[in-house]
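Visitor: here is my input, please return the structure:
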Amino acid sequence: MAFDQNTRGRLQKLVNACRALLSDDFSIQLQQVYGLDPKTGEVTPMARLTHLDDRQRHTAQVLRQVLGHYLGADADDTEHRIAVIDRMVREQAFTVLNRMAALLMMEARGQLFESVSKAYQSRGFQSYARLAGAALGETGQAYQAYLFSLFDELAHELQGLFDRFAANGLLFPRETALRALLDELNHPDIIPLWAEDETIGWIYQYFNSKEERKAMREASQAPRNSRELAVRNQFFTPRYVVEFLVDNTLGRLWYQATKGTTALKERCQYLLCTPRDIFLRRFEADDLRPGSVAALVQAGKWSELPAFDTSEAGVQAMIEFAHCVNTYDRHPNDTWGDYFQRLEAALRAQRYEALSTQELWDGVFLICRADRHGGDGSVYQERWFVEACQTIVDRLKADDAQQKPNIIAFHVVRDPRTLKLLDPACGSMHFGLYAFDLFAEIYREAWAWEQQHGPGSLDVSTQPQLLLKPLCQTYADEESFLRDVPRLIIEHNIYGVDIDPRAAQIASLALWLRAQRAWHDAGVKAKDRPLIGHGHVVAAIAPPAERELRQQFAASLDPRDAELFEKTLHLLKGLPEMGVLLQVERELPSLIRQVYVGKGTGLFAQEERADWLAAEARLRKALTDFAQAAKSTYQGRLFAQDALQGLRLIDLCREVFDVVVMNPPFGALAANTKDQLVKAYPRSKSDLLAIMVERGLELLRVGGRIGAITSRTCFFLSSFQMWREEIVLGMARPDIMADLGNGVMDDAMVEAAAYVLEKRV
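Guide: Coordinates of the predicted model:
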């Protein structure tokens, strides 16, 4: 179902109505039941809340600890306290809406019995109510208990959304509000949308209104805090842009590795590949025999290369380069034989003038392959050789420039478990959802590749620490392998970061639902589906600020670990506004040296990574123990959770990615991090989008690809000149660009461009 303007308008109306319902109900609950006034920020002492039963009293105490955690060191600031209580209302409303939407989407995918779509008449609830009898009270109370049992079950895999004891999910609508919410969610116009993967993303998009974004921009040109930065840049990426960028990053890398023998050529409608693609083979020792063209090029002796023409020397140069090329795949098996014979005859008679440039190359390639390599398809790897080939191509006096071959470097076929894709501003994970489809196909083809070429034929050298066995030694058969693929994709391949915790909540849910749909489509029953472990979606949230808790936790550590913990929290100070732009991986070595060197450990630079891993493991265990200790308060658990989330972000920034895709924030830098960003990214300081592109390239491995949709102005305004020269053309090589113009990203008033860069250095 297409999310056209009418469909999006109807969904926006739903989200607005649900937000108003839930926000009003929770504001009343906080004020009248739990003694937290959203208007004045007043907090009623617990002793005065004599109307509460035991359960409500516990909730009131927990809500106060959440408030204290969010306030940090600013507990006495009334204006700040009002803003924090407003945040609590907003978070509770968003979580409940997402939970109910998630249940409806699970129903549509066969993952869940009918539970929400018919409200109190749902078959799942009716069965539950018959078993429970009158033990759970009135119908409304029983239905709430039924939903809570579903939440508790789903929290095993989706803790961030369904944990009823999480800070953002403590409240639940009263029966009148719940009935109104169910009516809205089950409106006939909305029901078809629950089967669509994009629905949850549009809910996230519309939870903040256009009016709210407009008011923020009118109040300040630059975002004033992390929430404004997130809300002002919350623009859903159209599906065709997502496909264009993912096809030509992830899809392109797999296309190159398989030398074009992938079904992605047909599946990816925006993948740019042509019949003129030439795939170079792996280097062989004989190719560097003294005096060969390859040896001269590798030595940089370009002046000694024979002039490229149709003389004997020129043809010989072509032949030596052609030894490193496979061209058979460029011609259908039923036609290339006759074509080859005609070209061979012309070449043997030296009738070069009778051949077009394309025919000349094809003829030489085919002769060389038949003569020497037997069509084994192996190709060169070294980048200097790719550039040498392209130099020869550029010297050709082609009859038609469009006929010049496109030389493609050698790429090994990787074990798909080692491929990593990052969206550093993931929002609702729109890029990741489409990438999931491509990864599924890549896994299927990887199994077939290994079956054809044998165990060990899939390269795992980029991730030696994983100790991966060949697929055929890990799984009993293809069926068990394919059943595990959705889990593998979430646990190994797709990474996301967002400065909005609600986005991380949605992104994790979206990927989980996509995995469930894959199993549903494959006929895998719910009981046979593998459990999905912790994925790689990280919320860039502020490190815990409670001084007393920090001191209490530090007292439980070795003094050096305590010092490292404090320095790490200080390093993460700007995290809510900066996310992955905070170059934590660059600072870690100096932190390790500051804490440990000269204090009896005898560390050396090469040991810093290992010692950080060891120290981090100790901190993780200590934080987990701190949160689970019997004497730990709810606020203490929140403190530990936020600190652990910071460690997850550090781990993510230390990864090396193959693909980065994004619709990054753009415009002015947030006021409270501007100086820090200008210092860290002097070549890209003109705009947040330029900084995001530079950071994306930093996180890529050489040969990796970044795809982005941004404002097009960065490609011609003079203020971006250094960025264009030193980043786009210095660190990378522009590969593809689409100038899209206005009206691409919903209501964003910006002329957009989508482009792909390949990292060179």
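
Visitor: C-alpha only now, for contacts and for neighbours.
Guide: Noted.

Visitor: may I ask you to name the longest helix in the chain?
Guide: Longest helix in the chain by number of residues (criterion: DSSP state H): helix 78-108.

Visitor: after the helix or strand containing Arg179, next one along is what?
Guide: Using DSSP states H and E, Arg179 falls within helix 175-185. The first helix or strand that comes after helix 175-185 along the chain, using DSSP H and E, is helix 199-207.

Visitor: packing partners of that following helix?
Guide: Contacts defined by 3 or more C-alpha pairs under 8 Å, 6 or more residues apart in numbering; DSSP states H and E place helix 199-207 against helix 5-28, helix 78-108, helix 501-521.

Visitor: mind giving me the packing neighbours of the shortest one?
Guide: This points to helix 501-521. helix 78-108, helix 159-162, helix 199-207, helix 430-453, helix 478-488, strand 494-498, strand 536-539.

Visitor: for that helix, buried residues please.
Guide: By neighbour count on 16 or more other C-alpha atoms under 10 Å, the buried set for helix 501-521 is 501-520.

Visitor: to compare against the first, here's the next sequence to fold:
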Amino acid sequence: MIKELVTEVPRDDFDVEKEGQVEIIGWLYQYYNEEPKDVAFKKSKYAVSDIPAVTQLFTPDWIVKYLVENSLGRYWIDVLHTRGNQRSEQDIAQSFGWRYFMPAAQQTEDVQQQLLAINSHLSDKKLQQITFLDPAMGSGHILIYAFDVFMQLYQSEGYSAREAANSIVTNNLFGLDIDRRAYQLAYFAVMMKLRQYDRRALTQSVEPQLSDIPKTNILNDDLNELTRAYANQLSQQQAKSFQGTVKEFNRGDVLGSLIKPILDQGILSELQASAATEPESAQLSFATTNFNFEEMSRVTHVLTILAAQYTIVVTNPPYMGSGKMTPSLSKFVKREYPDSKADLFAVFMELAQRLNVQNGYHALITQHQWMFLSSFEKLRVKLRKNVLVNMVHLGTHAFEEIGGEVVQSTAFVMKNASIPSYVGTYERLVSAPSQTAKEDSYLEMVKNFSSKNLYRTNQTNFGKIPGSPIAYWASANLIHDFEVGKPLSEYADPRQGLATTDNKKYLRQWFEISFPSIHFSAHSTEEALQSGAKWFPYNKGGAYRKWYGNYDYIVNYQNDGEEIKRDVLRKYPYLKTPDFVVKNTDYYFREAITWSKVTLGLFNVRYRTIGSIFDTGGNEAFSRQGADLHFFMGLLNSKIGGYALSFINPTINMLTEDIKKVPIIITNEPVRESAAILAKMNTKIGKDEWDSFEVSWNFKLHPLIHNIVEHTVLVICHIHRRISKIRVTAKHPFKKLATWWHKIQNVPKKCQTFGLGGH
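Guide: Here you go, the predicted structure:
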């Protein structure tokens, strides 16, 4: 392996001067974790040992530079401006060679005055006072580029490279990670950067402010002894708080940087100093417990880092949905981070805001669900207290090693200050097909502010759209529609349907079951129960199809779903009733409009006739007070409907909550009636087309066969008319034809069947 590493990897990838050092370390470690990651991804829930592998994702170099230049770089530009530097942001960034710095939008006079007031204290800011934290540092990629930017700043202030390097490691850079191997790599990378500028660095006592999160095994008795050891330094209340915090490190390999220190940084610093070396006069010897001074020193070091606030916080946080979390982690985030509990990356967004000083900057790259989904609405409200300065909306393929259309990313920079009317800058790169194409598109926008995919908008506009999504590309007209229109929920009831919990057991395609045993026309659950039937049509969503179709499945709902309900209670004994899974039964079998929950392409709505039960993947909307569903179906299927929904939720999962928010403006009754008529015509065309193929249970005849048969019958009918005029004799050439003809005397009836009259 070493031979291949030396011979196959280009020399430049190891060259510190050519920025290869951290790249090679990071990529090697990510691929080192590849096999355990693949195994873990197949699990329904992750084990504690899976967390390091599944949450390690090496950040592309250009995104690291974007995050650091637009946070740390922007902060220093603020410092220079308060000192009286008259150069523009763009000119200063170019002087440092920051290619990925995006100048802020032009602000109103009022906003400019607020910014001047907020930044007024920066004129005396010293470089040694600017702290930079990555709370999920991995192998240190972000920290190393921050080192390079700090080096530029120090040298611009007249420091020598050696002085600057030592100050950066001692004063400026801080990092934490849950994975000990990743921490060791980051430590190595930072020390090598220091060694680059100070050849005696490894023989000196310079220690990077980095740490992994230790996992301890502390018993309650040990905690009591521990607090007695610090009786002179902690009050009774402080000792109790300290006990609770230290005990969290029993789950250090699960909670990582999310542990909340309760004591302030000053007290923790004192505890760390006393734990660094065991004093001879210590009240207690930790050799007799499961806890020692060395471990205590690591714990207090981490707590000291977490108790501070930082000028700049930048990270690529771990991604982990709540459904995949270990029970311990899930319980913790629900209690400590209730507004962001849906995903670990969102929890780190909240953490970054908490660790950031007032008027500082924090920057992250995350999945983009938090921008739109209702499960993150409370988080969006909380983040609205910050200024969203810049966002690169990356979409899919932001990471070359992640394929498919599911993982969609966004990178952003926030200022920890409240300026409601601030105009943010947004670069929309979702259509760029690859990581390289996205980088090229972004760099083009930095040069050309008139790009059609570069947006400048006041973030107060987001609050005018239901759910406050980060819909930066919304036009003024559409925002007005949301302000004056009524939500669709006032006219229709979007509902989520049945989850069988075992589709293989309860679902079939309709042609797999004896046709007479399927009941197609039930109007209610009562009628279905009285019919005694076992199988009923089932709406499971399905592929893209407008107006009508996807009548594929049937469900075993015999005796009002008795077997399904029994299985639900058996699988989920904590449920008192099966209603949580077998939900909205009052809407079963009703006329509705439906859409597929998962939509990879354009959004589409279909009409659903009376007689079906609906699924969680085939959600439905039902008429309220006689409202015409065809009108709303036509609206949702229009370009305007799809456009409005793209702001409410541009992800691949379209939920009932999203449909409820579509603005409805009815100003002209004839227009509404015309739209409904057109929708009904389209539905009729869609139904005729669906029923003309064997996939439909209403199938009669394939359209191609229909044309062939029609032509054949016309010919036969013509021959019949000719034969009827011929006096057939034994020797006549039509003798055989006439004999054959008299055997099929029902042909005239067939002519009538095909609408050919009485011929």
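
Visitor: report the TM-score for the pair.
Guide: For this chain pair, the superposition-based TM-score is 0.47 by TM-score structural alignment, normalised by the length of structure 2; 395 aligned residues with a C-alpha RMSD of 3.7 Å.

Visitor: related to what we said a few turns ago, out of the helices and strands packed on helix 501-521 of structure 1, which gets nearest to Pro734 of structure 1?
Guide: Taking C-alpha to C-alpha as the measure, these were each checked against Pro734 of structure 1, and helix 430-453 came out nearest at 20.4 Å.

Visitor: would you turn the helices and strands packed on helix 199-207 of structure 1 into CSV with distance to Thr710 of structure 1?
Guide: Conversion of these to CSV gives the following (distance: least, C-alpha to C-alpha, whole Å):
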stretch, distance to Thr710 of structure 1
helix 5-28, 22
helix 78-108, 28
helix 501-521, 20
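
Visitor: which of the ones you listed sits most buried?
Guide: For these, the stretch with the most neighbours on average is helix 501-521, a mean of 22; neighbours defined as mean count of other C-alpha atoms under 10 Å.

Visitor: next, the angle from that helix to helix 199-207.
Guide: Our comparison of helix 501-521 of structure 1 with helix 199-207, counting by axes from the mean of the first three to the mean of the last three C-alpha atoms, to 10 degrees, yields an angle of 160 degrees.

Visitor: and Tyr70 of structure 1, how far is that from Ala539 of structure 1?
Guide: Separation of Tyr70 of structure 1 from Ala539 of structure 1 (C-alpha to C-alpha, to the nearest Å): 15 Å.

Visitor: what about the closest residue to Leu511 of structure 1 other than its chain neighbours, how many neighbours?
Guide: In this structure, Leu511 of structure 1 finds its nearest non-sequential neighbour in Leu433, 6.4 Å apart by C-alpha to C-alpha, 6 or more residues apart in numbering. Applying the criterion other C-alpha atoms under 10 Å, we find 21 residues in the vicinity of Leu433 of structure 1.

Visitor: what ranges does the stretch 251-400 of structure 2 have for its strands?
Guide: Ranges of strands within the stretch 251-400 of structure 2 are 310-315, 356-367, 387-395, based on DSSP state E, counting those that start in this stretch.

Visitor: how about those strands in TSV, adding mean neighbour count and distance to Ala239 of structure 2?
Guide: Output for the strands of the stretch 251-400 of structure 2, formatted as TSV (neighbours: other C-alpha atoms under 10 Å; distance: least, C-alpha to C-alpha, whole Å):
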stretch	mean neighbour count	distance to Ala239 of structure 2
strand 310-315	27	26
strand 356-367	24	27
strand 387-395	24	38
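
Visitor: tell me which stretches of the stretch 551-700 of structure 2 form strands.
Guide: Under the criterion DSSP E, counting those that start in this stretch, strands of the stretch 551-700 of structure 2 are mapped to 553-556, 592-594, 606-608, 613-614, 620-623, 663-664.

Visitor: which one of these lies closest to Gln272 of structure 2?
Guide: Minimum separation from Gln272 of structure 2 across these (C-alpha to C-alpha) falls at strand 663-664, 57.4 Å.

Visitor: what helices or strands is the closest one leaning on?
Guide: strand 486-487.
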